[in-house]
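Asker: The following comprises the amino acid sequence and a computationally predicted model.
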Amino acid sequence: MREVRIVNLTRDSVLAEKAAVAETPGSRRRGLLGTDCLETGGGLLILPCRQVHTFGMRYPIDVVFVDESWAVRRVSHNMKPGRLGALVLSSRAVIELPAGRAMDTQTQAGDILDALPVRGRR
């Protein structure tokens, strides 16, 4: 699975140093299920995606919904396990982050994000 660095251009901050990209039906369906935590600097970019759930999850997450121009449409803070998130029809992708990361970076609706390729070490 490829990885990207997700930055908030509006706030000049980094949401995730290494976010895995879930873009196949299987990887989108699997998401973070079966994981014990999201490490600091980690995340999951799911595309396309308009809604997520945390059924079967073991820990809370922050969820950031972005549209086709990477503008933040909605932020769900500290989404606990066993929940069904909002359906955001204007969303093109969802970024799942460690709980508290969206607040730490002051990410909010209207901010512009970008996803940059993570370069491998040589």
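Answerer: Thanks, I have the structure now. Numbers count the residues shown, from 1 in each chain.

Asker: contacts and neighbour counts: CA atoms only from here.
Answerer: Will do.

Asker: Name the SS class of residue 21, please.
Answerer: When classified by DSSP: H, G, I helix; E, B strand; the rest coil, residue 21 comes out as strand.

Asker: How about it, nearest residue that isn't a chain neighbour?
Answerer: Spatial nearest neighbour of residue 21, excluding adjacent residues (C-alpha to C-alpha, 6 or more residues apart in numbering): residue 45 at 4.8 Å.

Asker: quick one: that neighbour and residue 51, what's the gap?
Answerer: According to C-alpha to C-alpha, to the nearest Å, residue 45 and residue 51 sit 12 Å apart.

Asker: what about versus this one:
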Amino acid sequence: MNKKNITIPFQINMADSFFTRLRGLMFRKDPIKNEGLLIIPCNAVHMFFMKFPIDVVLLNKQNEVVKVYHNLQPWRATKPVKAAYSTLELPAGSINQFGIHIGSIIHCSIYC
């Protein structure tokens, strides 16, 4: 199968400590635009205390997409995905905008 490489042109922040992973995007008032959050390690997310929907992309250690959630709404949660190593949270609609699908390889610039 030919894997599609996708470059995300947004600023992607990293959450790789206990506190930053726990907080994620909670308590932000406005929806994210042109930015994202990469949570490492992470194989499931919750949307508790969120005020807006997001797209969620679960990746393995090679940044290959193993699961996607379109427009995940506040106060929802995903089940753990055994094959996932990290989670990329993006503005709602990004999965369709960039043509992300299972098997895609994601490339992005990380800002800490």
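Answerer: Yes, it's here. Remember, predicted model here, so these are calculated numbers, not experimental data.

Asker: rewinding a little: count of residues packed around the residue nearest to residue 21 of the first structure?
Answerer: For residue 45 of the first structure, the neighbour count with other C-alpha atoms under 10 Å is 28.

Asker: Could you pull up the residues touching the spatially most central residue of the first structure?
Answerer: For the first structure, the residue sitting closest to the mean C-alpha position, by C-alpha atoms, centre = their mean, is residue 95 at 1.3 Å. Applying C-alpha atoms under 8 Å, 6 or more residues apart in numbering to residue 95 of the first structure gives the contacts 43, 44, 45, 46, 63, 64, 65, 66.

Asker: mind redoing it with 7 Å?
Answerer: Residues counted as contacts of residue 95 of the first structure (C-alpha atoms under 7 Å, 6 or more residues apart in numbering) are 43, 44, 45, 46, 63, 64, 65.

Asker: just residue 33 of the second structure next, same as before
Answerer: residue 91.

Asker: so what corresponds to it in the first structure?
Answerer: Under the alignment by TM-score structural alignment, residue 33 of the second structure pairs with residue 40 in the first structure.

Asker: Tell me if I am right that its match is in a strand.
Answerer: No - under three-state DSSP, residue 40 of the first structure falls outside any strand and is assigned coil.

Asker: can you give me the strands for the first structure?
Answerer: Assigned strands in the first structure, in chain order: 3-8, 13-22, 42-46, 61-66, 72-79, 93-98, 113-117 (criterion: DSSP state E).

Asker: will you turn those strands into JSON lines that also has distance to residue 107 of the first structure?
Answerer: Shown next, in JSON lines, are the strands of the first structure (distance: least, C-alpha to C-alpha, whole Å):
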{"stretch": "strand 3-8", "distance to residue 107 of the first structure": "7"}
{"stretch": "strand 13-22", "distance to residue 107 of the first structure": "8"}
{"stretch": "strand 42-46", "distance to residue 107 of the first structure": "15"}
{"stretch": "strand 61-66", "distance to residue 107 of the first structure": "9"}
{"stretch": "strand 72-79", "distance to residue 107 of the first structure": "8"}
{"stretch": "strand 93-98", "distance to residue 107 of the first structure": "12"}
{"stretch": "strand 113-117", "distance to residue 107 of the first structure": "9"}
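
Asker: Fine by me, we can end here.
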